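Trainee: Next come a sequence and a model predicted from it.
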Amino acid sequence: MTGLPSPLEIAAAFRDRVRARDRLTGTFVKTPSPHIVEIIGHTGVDFIVLDGEHAPFDRTALDTCLMAAMSVGLPALVRMPGGDRPLIGAALDLGAAAIVAPHVPDADQARAIVRAARFAEGDRGVSPSTRAGRYGGMGAADYIAASDAATGIWAQIEDPDAVAALDDIAAVAGIDCLFVGRVDLAHALGAAHVNDPAVDRAVAAAIRAADTAGLPTAIFAASVEEARAWRERGAAVIVLATDQAMLRTALSRDVATLRAPG
């Protein structure tokens, strides 16, 4: 034994915190680099989301980034195109703590995603020889039970259909968090920006539905000020900015300061 927690131990502890509706702060990782993940693991964030939807994370990049996350005990979620069963299983095999499923329009899709991430009562392919199974060290039965208990699923609310089905989605067994995607939601609603009243009403409805179901709401915030405002409105989980945005912002600011006269 190395003394390091296993991927499933990391996932189980994180899922407990999510389901307890603890106040959690994470960030999106858009750069497929294990070094970025390792550095973020030393900042005190509660989790990261590897963005397999909008960033170039192939399976090798997921593998190395999830290995880096495990080395620093950092829960790493993976955002994958929602209904792709093999990709969901692959991310979990590699040690993802949870799956973030984008564009979940209704309860049927939510149930399909849960099935793709579960062995018992699901249709996930079984291989205990993966990183998540300690490369065969757990045994198949123990691995199946531990994985099903530890794996989290977050449903992203990004479409008008999802807003209409909020209560049904939140009630699906296995869904741990409603994660509101305001940018896609604004686009789908024909709103000019994410602060449009229509988007604001949709977010408020998601928070109410999550509260009713005993789930937390997650939301992306581009700044600390925005994050604090959403916390006050009931979003327990904040995904704060992205690695790329923080690098660009910090370096641009410091370069401008250095070049300023006097």
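Mentor: All right, it came through fine. Numbers count the residues shown, from 1 in each chain.

Trainee: Every contact and neighbour count from this point should use C-alpha atoms.
Mentor: OK.

Trainee: mind checking which helix or strand the residue lying closest to residue 83 once chain neighbours are set aside is in?
Mentor: Excluding the flanking residues, the one nearest residue 83 by Cα to Cα, 6 or more residues apart in numbering is residue 113, at 6.1 Å. For residue 113, the element it lies in under DSSP states H and E is helix 107-117.

Trainee: Which residues belonging to that helix are considered buried?
Mentor: Buried positions in helix 107-117, judged by neighbour count with 16 or more other Cα atoms under 10 Å: 107, 109-117.

Trainee: Give me the contacts around it.
Mentor: 82-83, 85-86, 88-89, 92, 101, 104, 121-124, 148, 151, 153, 155, 165, 168-169, 172-175 (Cα atoms under 8 Å, 6 or more residues apart in numbering).

Trainee: Use this one as the comparison:
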Amino acid sequence: MTGPGGQRPRRSLKERLAAGERLRGALFRLPSETLVEMAGVAGLDYVVIDCEHGPADTALLQSHLTAAAAQGIDVLVRVGTAEPSLALRCLDLGAAGLIHPHVDSAEDARRAVAASHYPPLGDRGFATYSRAGRFGTVTAADHVAAAAQTLVVAMVETERACAAADAIAGTPGVDAVLVGPADLAADCGFPGQETVQALMGRAHEAARAEGRAVMTIVPGEDGARAAERAGAQLILFNMAHVLMDTLRALARPGSAESTSPRQPLDAPHRAP
């Protein structure tokens, strides 16, 4: 299948992961097409638009996807818990994949996959006249082939989910596992960092054992390098943290706070 103008389409995130690539992306909760464009210009591999903790306005999302397409950067969308209707709209708009939060069991994982794929793997409603189908100008066969490249990321965010990580990761159609360290810490009653790290390690080990990619949220370059050394293929920079670190450093250059900010719950790889 060829793209517009007869050009060969770029490889999907799923294909790049299968080839063993390590991919870096940025997590955005603030609606800003310019930030998405900047991520593409900077050379990141993908962005994540957070519709769970950020706005779930699909008109805004379409603007972000259009900006991303102009820069040749893929977009993953984090939907809410068990939101198949939002998942459908995100994919119809052209998202490269979905991150499903609060996947606690194999059954939750199966529902996430079902919302993300066409039959027989899933039960996504079929349409070629959407933006993803180039407004009806592609054949059904080509559209189905492109949709098969949808990346499905299961978020593991509770102690129960960590215990079921083998079954979650082993669910057909799950491509990657992301541990949500903040929710995991809250679920465990905010224990010490060692407890959270041990649970995360178990989930990551289960993902790798099943041949799934590990996605890890990090606050900066040091965390990214640590995560890559630990085997993560998908690095996701928490841009709220990156921006706040940068702004604090600009506001108080040389101060202890600007050089050693507080330890965030969603940055387990950050050096103390």
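Mentor: Thanks, I have it. Note that the coordinates shown come from a computational prediction; the quantities given were computed from them, not determined experimentally.

Trainee: re earlier: hmm, which two among the buried residues of helix 107-117 of the first structure are most spread apart?
Mentor: When Cα to Cα is used, the two most widely separated members of the buried residues of helix 107-117 of the first structure are 107 and 117, lying 15.5 Å apart.

Trainee: need the next SSE after the helix holding residue 113 of the first structure, C-terminal direction.
Mentor: Following the chain from helix 107-117 of the first structure toward its C-terminal end, the next helix or strand by DSSP H and E is helix 140-150.

Trainee: which position in the first structure aligns with residue 235 of the second structure?
Mentor: Structural correspondence for residue 235 of the second structure with respect to the first structure (TM-score structural alignment): residue 238.

Trainee: three-state assignment of its match?
Mentor: Using DSSP: H, G, I helix; E, B strand; the rest coil as the criterion, the local structure at residue 238 of the first structure reads strand.

Trainee: what do you get for residue 223 of the second structure?
Mentor: Here residue 223 of the second structure takes the helix state, with states given by three-state DSSP.

Trainee: got it, and the one 4 residues further on?
Mentor: In the three-state summary, residue 227 of the second structure is assigned as helix, counting by three-state DSSP.

Trainee: doesn't residue 219 make contact with it?
Mentor: No. Residue 227 of the second structure sits out of contact with residue 219 when judged by Cα atoms under 8 Å, with a separation of 11.0 Å.

Trainee: can you give me the helices for the stretch 1-150 of the second structure?
Mentor: Taking DSSP state H, counting those that start in this stretch to define them, one finds helices in the stretch 1-150 of the second structure at 13-18, 33-42, 58-71, 84-92, 106-116, 140-147.

Trainee: looking at those helices, which is buried most?
Mentor: The highest average neighbour count among the helices of the stretch 1-150 of the second structure, using mean count of other Cα atoms under 10 Å, belongs to helix 106-116 at a mean of 22.

Trainee: Nearest to residue 49 of the second structure among the helices of the stretch 1-150 of the second structure would be which one?
Mentor: Each of the helices of the stretch 1-150 of the second structure was scored for nearness to residue 49 of the second structure using Cα to Cα, and the closest is helix 58-71 (7.8 Å).

Trainee: Next, the mean deviation of that closest one compared to the first structure.
Mentor: Average distance between helix 58-71 of the second structure and its aligned residues in the first structure, after superposition and using mean Cα distance after the TM-score superposition for the first structure, equals 0.8 Å.
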